[in-house]
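Asks: here are the coordinates; sequence isn't available:
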């Protein structure tokens, strides 16, 4: 046993060398990514800040009515957003929404195609599965160390860490949805002479859509759970008052900011559910 403990594998040192090499040789690439992402995100935040609060509230309420046709849901969303506005966390809520929206869009754009490819190539999912397990089980604070070194302080390392943490959900559930498409549907499509692309877009994706939507909803919730973590590396949003309240042991501020995060999570969850899921919930 002494032999095992005396000769420690330098895994941490190897990772440090990799990060140092990337910092030296790919600094221009990471700086460019950081500038582009920060510019896009801050531009979106500025657009929402430019709007009077009544406009986003009205748009969200109209979207909820269009998707679900439920008066109770519309009333809840309006009341929740008015409460956030009353508590003084409107600006932080907008910053959080843009961060979650950006992370979700990037995760879905990357994750859904990967899930589709993995469903059609079993060997690819065999390779991806341990990587996805690692991404979801490694403590989120660990992601912040290399991303902070590579991208610097600000919203970008929080965004990258959020994407790494949440992208596994759309990959897994897209893979699950496509692989569980009934074989009879696929055979019927082939019998009518459908090409592989038509088979994918006309048969497999529509049948797998409930699972894909569940992956998107889960991705949103996972992204929102990273808000407080992202605030530790300089990302704006509702995480900042939570961290500030933690540092100053301010119970009232911590409760109010935490309540605002919960309300945003419920609103996004209800909006993204399909009508069937919404009626069941």
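Replies: Nice, I can see it. Computed from a prediction, not measured in an experiment: that's the story for all the values here.

Asks: C-alpha from now on. contacts and neighbour counts both.
Replies: OK.

Asks: which residues touch residue 186?
Replies: The contact partners of residue 186, taken as Cα atoms under 8 Å, 6 or more residues apart in numbering, are 199, 203-204.

Asks: can you give me the offset of whatever helix or strand it lives in from its chain's centre?
Replies: Here residue 186 sits within helix 183-191, counting by DSSP states H and E. Taking the mean of its C-alpha atoms, helix 183-191 sits 34 Å from the chain's own mean (Cα atoms, centre = their mean, to the nearest Å).

Asks: what about versus this one:
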């Protein structure tokens, strides 16, 4: 039985029938990514480096601040500032969309047992499929460029947001939930004033993991002309330019460490008041 044949038929059918929808999505997503990239490239490089370093200092102290200043200055010195900002714009846009979809799905899965059972195998499939597989429908739906890269990145990076949101809500102590209900709180008040604040550290861990997975997929997306640092690494591989490949890899590592430490700090240092 050729499962791939039927999947191919389904993808082609969706691509043809939903052409207008996919064109509209392409316009919106492309506008979002380009706007974020434009904002990142608008100030001089040293201003943005200082702003990110200030955020690093506020969240994690001097160690990360020095790393941020040194690492971003090195990226600029290697001549990959524009590519790094393109990669960062794609990461931020994709992660935002993934969280916008993933967190509500996680809440639904935590609140509805049937939804949880339905979503869990889908998440398993999304996390176990090879990352390169996501590029196929992305290209068929949106062509080449940043938009299919964002689409593939959203699908690849969404599962941690869903899983950790669900986990955080399920870990809220039942006695607190029951006490809140006994005081006459509505389901909406219970969710937004009790459960979500208590689950916030776990949800923020999901945000951190979503960002990291988005970064890894953005590099792979260079194969479908998404650009950024992934294109630098890909050029180093395809043209056997060892130095170029290593420089692109170093820039990716620096960006990954900075994003990881800053987003991680929000979960570690957030105080929850009940």
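Replies: Sure thing, it's come through. Just so we're clear, the structure is a prediction, and the values are computed from it rather than from any experiment.

Asks: Could I get the TM-score for this pair?
Replies: Put the two chains on top of each other and the TM-score (TM-score structural alignment, normalised by the length of structure 2) is 0.95; 269 aligned residues with a Cα RMSD of 1.3 Å.

Asks: mean shift between the helix ranked longest in structure 2 and structure 1?
Replies: Ranked by number of residues, the top helix in structure 2 under DSSP state H is helix 81-111. With mean Cα distance after the TM-score superposition for structure 1, helix 81-111 of structure 2 departs from structure 1 by a mean of 0.6 Å once superposed.

Asks: quick one: what's aligned to residue 247 of structure 2 in structure 1?
Replies: Taking TM-score structural alignment, the alignment pairs residue 247 of structure 2 with residue 256 from structure 1.

Asks: What is the burial count for its match?
Replies: Burial measure for residue 256 of structure 1: 19 neighbouring residues, criterion other Cα atoms under 10 Å.

Asks: any idea whether it is helix, strand or coil?
Replies: helix (DSSP: H, G, I helix; E, B strand; the rest coil).

Asks: ok now do it, which residues does it touch?
Replies: For residue 256 of structure 1, counting by Cα under 8 Å, 6+ apart, the contacting residues are residue 87.

Asks: Map residue 48 of structure 2 across to structure 1 for me.
Replies: In structure 1, residue 48 of structure 2 lands on residue 56 (TM-score structural alignment).

Asks: Which of the helices or strands spans the residue lying closest to that match once chain neighbours are set aside?
Replies: Among residues not flanking residue 56 of structure 1 along the chain, residue 48 sits closest, at 7.8 Å (Cα to Cα, 6 or more residues apart in numbering). Secondary structure assignment for residue 48 of structure 1, by DSSP H and E: helix 27-50.

Asks: Run the chain-centre distance for that helix.
Replies: Distance, stretch centre to chain centre, for helix 27-50 of structure 1: 17 Å (Cα atoms, centre = their mean).

Asks: Please list the outside residues in contact with the next helix-or-strand element following that helix.
Replies: Moving toward the C-terminus from helix 27-50 of structure 1, the next helix or strand (DSSP H and E) is helix 54-68. Contacting residues not belonging to helix 54-68 of structure 1 are listed as 48, 70-71, 73-75, 77-78, 81, 271, 274-275, 278 [Cα under 8 Å, 6+ apart].

Asks: Just tell me the aligned range of the helix or strand hosting residue 201 of structure 2 in structure 1.
Replies: Assigned by DSSP H and E, residue 201 of structure 2 belongs to helix 196-220. Using TM-score structural alignment, helix 196-220 of structure 2 lines up with residues 205-229 of structure 1.

Asks: ditto for stretch 85-94 of structure 2
Replies: Aligning stretch 85-94 of structure 2 against structure 1 (TM-score structural alignment) gives residues 94-103.

Asks: what does stretch 64-74 of structure 2 give?
Replies: Going by TM-score structural alignment: stretch 64-74 of structure 2 matches residues 73-83.

Asks: same deal with stretch 114-128 of structure 2?
Replies: Stretch 114-128 of structure 2 covers residues 123-137 of structure 1 once aligned (TM-score structural alignment).

Asks: sorry, back to before: average gap between the helix holding residue 186 of structure 1 and structure 2?
Replies: With mean Cα distance after the TM-score superposition for structure 1, helix 183-191 of structure 1 averages 1.3 Å from its match.

Asks: Let me know the angle separating that helix from helix 205-225.
Replies: Angle between the axes of helix 183-191 of structure 1 and helix 205-225 is 120 degrees (criterion: axes from the mean of the first three to the mean of the last three Cα atoms, to 10 degrees).

Asks: Quick one: name whatever helix or strand follows helix 183-191 of structure 1.
Replies: Assignment by DSSP H and E places the next element after helix 183-191 of structure 1 at helix 196-199.

Asks: Report the mean deviation for that next one after fitting onto structure 2.
Replies: Mean for helix 196-199 of structure 1 is 0.9 Å (mean Cα distance after the TM-score superposition for structure 1).

Asks: and that helix, what other elements does it pack with?
Replies: Applying 3 or more Cα pairs under 8 Å, 6 or more residues apart in numbering; DSSP states H and E, one finds that helix 196-199 of structure 1 contacts helix 183-191.

Asks: which residues make contact with the match of stretch 114-128 of structure 2 from outside it?
Replies: Identification of contacts with stretch 123-137 of structure 1 by Cα under 8 Å, 6+ apart yields 117-119, 164-166, 168.

Asks: Distance of residue 138 of structure 1 relative to residue 196 of structure 1?
Replies: Distance of residue 138 of structure 1 to residue 196 of structure 1, computed by Cα to Cα, to the nearest Å: 37 Å.

Asks: coming back round to it: can you give me the buried ones in the longest helix of structure 2?
Replies: 81-99, 102-103, 105-110 (16 or more other Cα atoms under 10 Å).

Asks: Likewise for stretch 252-263 of structure 2?
Replies: For stretch 252-263 of structure 2, by 16+ other Cα under 10 Å, it's 252, 254-256, 258-260, 262-263.

Asks: Tell me the counterpart residues of the helix holding residue 186 of structure 1 in structure 2, please.
Replies: Counting by TM-score structural alignment, helix 183-191 of structure 1 sits on residues 174-182 of structure 2.
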